[in-house]
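Colleague: how would this look folded up:
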Amino acid sequence: MIPTPENSLADVRRRIDAIDAQVVALLAVREEQVRRAAGFKADEQGVRAPARVEQVISKVRGLASEAGASPDVVESVYRAMITAFIDLELSEHRRTDG
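Modeller: Prediction:
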């Protein structure tokens, strides 16, 4: 098949770039909510909340299956994202406590 503008690698990359812009915008909104939630947590254990992490992972794996995405990939992405947000929350707690 000869690539056309509609099915070329460049077109796919443009679409991925547009999706990335949406994902980053949503991450910014999620971060805002994470920062708000941090204010309700009294200590490091409250921030780490392992039971909540597993609840979120279970939920997004189900959402991935419903959306036709790989649950394993979605779980990996979410675990990395949650770890980064936990680190952010912990640094916020240390900053405000110290």
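Colleague: hey, let's count contacts and neighbours off CA atoms from now on
Modeller: OK.
Colleague: Buried residues in the helix of greatest length in the chain, which are they?
Modeller: What stands out as the longest helix in the chain, according to DSSP state H, is helix 9-38. Buried residues in helix 9-38, counted by 16 or more other C-alpha atoms under 10 Å: 34, 38.
Colleague: this one as well, want them side by side:
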Amino acid sequence: MTPCDTLADVRSAIDQIDSMLVGLLAERGRYVHEAARFKRNKAEVAAPDRVRQVIDKALNHAREMGAPPEVVEAVYRSMIAAFIELEANQHDRLTKAALADEGTMAG
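Modeller: Sure, this is the predicted structure:
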């Protein structure tokens, strides 16, 4: 962390971090999109055991890095819920495409 002399400096630093976070969310989203290809059903998309594992890991990192665990948990729960919805939609599209392909091959 670079010390700031003004509120503008603080805001500029936060804007830079936000830009990095959005880039990382975009990258995470691409992997979530890929994960949908490997899931057989909606239960595998939701994966509550995996959600708990990811949140636990994030909380451990939060403690190690001095981040407020309640903020990290809230952010992760919100992020994961949004990505689960995104992945479920992608899973639906893939399932419909596969069924359409099967129908085309059968006829």
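Colleague: Can you give me the TM-score here?
Modeller: With the length set by TM-score structural alignment, normalised by the length of structure 1, the two chains reach a TM-score of 0.91; 93 aligned residues with a C-alpha RMSD of 0.9 Å.
Colleague: thinking again about what came up before, what's the average distance of whichever helix or strand comes after the longest helix of structure 1 to structure 2?
Modeller: Once the chain leaves helix 9-38 of structure 1, the next helix or strand it forms, by DSSP states H and E, is helix 44-48. Mean deviation of helix 44-48 of structure 1 relative to structure 2 after superposition (mean C-alpha distance after the TM-score superposition for structure 1): 0.2 Å.
Colleague: Helix 44-48 of structure 1 corresponds to what range in structure 2?
Modeller: The alignment of helix 44-48 of structure 1 onto structure 2 (TM-score structural alignment) covers residues 42-46.
Colleague: related to what we said a few turns ago, which strands and helices sit next to the longest helix of structure 1?
Modeller: Applying 3 or more C-alpha pairs under 8 Å, 6 or more residues apart in numbering; DSSP states H and E, we find helix 9-38 of structure 1 packed against helix 71-97.
Colleague: returning to that earlier point: direction-wise, compare the longest helix of structure 1 with helix 71-97 and give the angle.
Modeller: For helix 9-38 of structure 1 against helix 71-97, the angle by axes from the mean of the first three to the mean of the last three C-alpha atoms, to 10 degrees is 40 degrees.
Colleague: So what does Gly62 of structure 1 match up with in structure 2?
Modeller: By TM-score structural alignment, Gly62 of structure 1 lines up with Asn60.
Colleague: May I ask which helix or strand encompasses that match?
Modeller: Judged by DSSP H and E, Asn60 of structure 2 forms part of helix 48-65.
Colleague: I would like the residues contacting that helix, please.
Modeller: For helix 48-65 of structure 2, the external contacting residues (C-alpha atoms under 8 Å, 6 or more residues apart in numbering) are 68-69, 72-73, 76-77, 80.
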